[in-house]
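1. pasting the sequence and the predicted model now:
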Amino acid sequence: MKTQKKLYSLVLAALIAAVTCVLAPFAIPLPMTPVPISLTNLVIFFSLYLIGWKWSLVSFGVYYLLGLAGLPVFSGFTGGFGKAAGPTGGYLIGFFFLIFIAGIFVERYPSRPFLCVAGMVCGMIVAYAFGTAWLAYQLNLTFWAGLMTGVFPYLIGDALKIAAAVLLGPTLRKAVSRMQAGQTV
């Protein structure tokens, strides 16, 4: 039974990596910044409910390695080491920390939405810090200018993504758990 559960988690992690590869490239560029609006963090938030933080790290790691290898899975249908080392690369690294921090909260407090939101916000703050520091370094900006360019325009959208995940994530988790147990949804 434990092997079956592990295989099920592995398959879900692969599926979530595939969903990330499909959704992350669709990005909305903003004129005043090299950082586009992306659905990557939304997929991450849902993955935490579906497979937990450990498997979400595996899933995102697969996505990241595929992008590093040159597959056009990063925002704007780009890929390769140059994109990962470019101005937005710090956000990609920050997403690993987002998964860990938010995932701990989602797993530890699944029935306490406020704490799940708090974990996601804390995780996003760390992801923003990595992204902003790298963006500022790459573009020779002050940290404050990096925040103005790479964080502030995204706060409302990221808040909506967190709200969607916290509202829908538990329902998706239950449906996946029922499927895993062999029950009908």
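-> Here it is on my side, so go on.

2. can we go C-alpha only for contacts and neighbour counts from here?
-> Will do.

3. and whichever helix in the chain runs longest, what does it pack against?
-> Ordering each helix of the chain by length in residues (DSSP state H) puts helix 40-68 first. On a contact count with 3 or more C-alpha pairs under 8 Å, 6 or more residues apart in numbering; DSSP states H and E, helix 40-68 meets helix 2-23, helix 81-84, helix 89-108, helix 155-180.

4. so what touches the second one?
-> This points to helix 81-84. G67, L68, A69, G70, F74, G89, G90, L92 (C-alpha atoms under 8 Å, 6 or more residues apart in numbering).

5. any idea which of the helices and strands packed on helix 40-68 is most buried?
-> A comparison of the helices and strands packed on helix 40-68 by mean neighbour count, using mean count of other C-alpha atoms under 10 Å, puts helix 89-108 on top with a mean of 22.

6. continuing past the helix or strand where V126 lies, what's the next helix or strand?
-> V126 belongs to helix 113-139 when assigned by DSSP states H and E. Once the chain leaves helix 113-139, the next helix or strand it forms, by DSSP H and E, is helix 143-150.

7. can you list the neighbours in contact with that following helix?
-> Contact with helix 143-150 is made by M32, T33, P34, V35, Y128, G131, T132, A133, L135, A136, as judged by C-alpha under 8 Å, 6+ apart.

8. what about versus this one:
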Amino acid sequence: MSTAAATRRTFPVLADLIGVNSRQGARVRDVVLTIIGTAFITVAGYITIPLPFTPVPISLATFAVLLTGAALGPLRGSASAGLYLVLGLVGVPLFAHGASGWAFSSFGYIVGYVVAALIVGALARRRSDRSVWSTLGLAAVGSLTIYAFGVPWLAAFAGIDLAAAFALGVLPFLIGDAVKIVAMAGLLPATWRIVDRAGERS
């Protein structure tokens, strides 16, 4: 195998371990997992803590998006986040505090969810969710991706410069993000260790 081919090689994500016996079964599995991912993001997004000094609330949705991307892989993970985005855009009250539409300060973060799930899922397919250190990197990249979309939207929506948007939309959340990243770095590799041990026993 060439070096280039080895670099392009991908590996299973956790959702791939749900075995099916046919192509039709695989499609049904993928649809069900996508819907479950959307539901997970929705429920997590409702768990918020408003902060009086910023229009962006603390939310568990970021953690849910990153975990969904890693567990489901790039296509199913981004589809879950994309379905969440589209349903909210057309008026389903899925976003934090039962919001919908696009005209609010944190909408850019939700757009970033789709891209972050795609990137995190792609990294997971290259086994970046198998060790603590690589999972730390995976989760950090996903978080930065969300900020890359959320901060410019916040600046434009609130009519402030990027420095002010950074102060309002990033700095208050760094400690919480660090906790989420560490939690992922513990959860995903531990899950893979359990899976590997179960495989050895079977």
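-> Thanks, I have the structure now. Being a predicted model, the structure only gives us computed values, none of them experimental.

9. what would you report as the TM-score here?
-> Once the chains are laid over each other, their TM-score by TM-score structural alignment, normalised by the length of structure 1 reads 0.84; 179 aligned residues with a C-alpha RMSD of 2.7 Å.

10. ok, back up a step: and which of the contacts of helix 143-150 of structure 1 is nearest V62 of structure 1?
-> For the contacts of helix 143-150 of structure 1, the minimum distance to V62 of structure 1 (C-alpha to C-alpha) is 19.9 Å, reached by G131.

11. burial count for whatever residue of structure 2 lines up with that closest one?
-> Aligned counterpart of G131 of structure 1 in structure 2: G150 (TM-score structural alignment). Neighbourhood size, G150 of structure 2 [other C-alpha atoms under 10 Å]: 25.

12. now do the same contact list for G150 of structure 2.
-> S106, F107, G108, Y109, I110, V111, G112, G169.

13. tell me if I'm right that the fifth one and L85 touch.
-> Put plainly, it is I110 of structure 2. Yes: between I110 of structure 2 and L85 there is a contact under C-alpha atoms under 8 Å: 6.6 Å.

14. without its sequence neighbours, what residue ends up closest to the aligned partner of F45 of structure 1 in structure 2?
-> Matched across to structure 2, F45 of structure 1 falls on L66, judged by TM-score structural alignment. Spatial nearest neighbour of L66 of structure 2, chain neighbours left out: A117 (5.8 Å); criterion: C-alpha to C-alpha, 6 or more residues apart in numbering.

15. residue contacts, the aligned residue in structure 1 for that neighbour?
-> For A117 of structure 2, the aligned position in structure 1 is I99, judged by TM-score structural alignment. When contacts are counted by C-alpha under 8 Å, 6+ apart, I99 of structure 1 touches I44, F45, L48, W53, S56, L57, G123.

16. if we go to 10 Å?
-> When contacts are counted by C-alpha atoms under 10 Å, 6 or more residues apart in numbering, I99 of structure 1 touches 41, 44-45, 47-48, 52-57, 60, 106, 119-120, 123-124, 127.

17. now swap in T132 of structure 1 and tell me
-> By C-alpha under 10 Å, 6+ apart, the contact list for T132 of structure 1 reads 87-91, 94, 126, 138, 141-151.

18. please convert the buried members of the residues you listed into ChimeraX selection syntax.
-> To isolate the buried ones among the contacts of T132 of structure 1 in ChimeraX, judged by 16 or more other C-alpha atoms under 10 Å, type:
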select :87,88,89,90,91,94,126,138,141,143,146,147,149,150,151
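
19. distance of F26 of structure 1 from T40 of structure 1?
-> F26 of structure 1 is 9 Å from T40 of structure 1, where distance means C-alpha to C-alpha, to the nearest Å.

20. what touches both of those two?
-> With C-alpha under 10 Å, 6+ apart as the test, F26 of structure 1 and T40 both reach F74, S75.

21. so which bits of the longest helix of structure 1 are buried?
-> For helix 40-68 of structure 1, by 16+ other C-alpha under 10 Å, it's 40-53, 55-64, 66-68.

22. mean per-residue distance, that helix versus structure 2.
-> Compared with structure 2 after fitting, helix 40-68 of structure 1 deviates on average by 1.3 Å (mean C-alpha distance after the TM-score superposition for structure 1).

23. T38 of structure 2 matches what in structure 1?
-> With TM-score structural alignment as the criterion, T38 of structure 2 matches A17.

24. was I right about that match contacting S47?
-> Yes: here A17 of structure 1 lies in contact with S47, judged by C-alpha atoms under 10 Å, at a distance of 9.4 Å.

25. common neighbours of these two, please.
-> Jointly contacting A17 of structure 1 and S47 under the rule C-alpha under 10 Å, 6+ apart are S56, L57, S59, F60.
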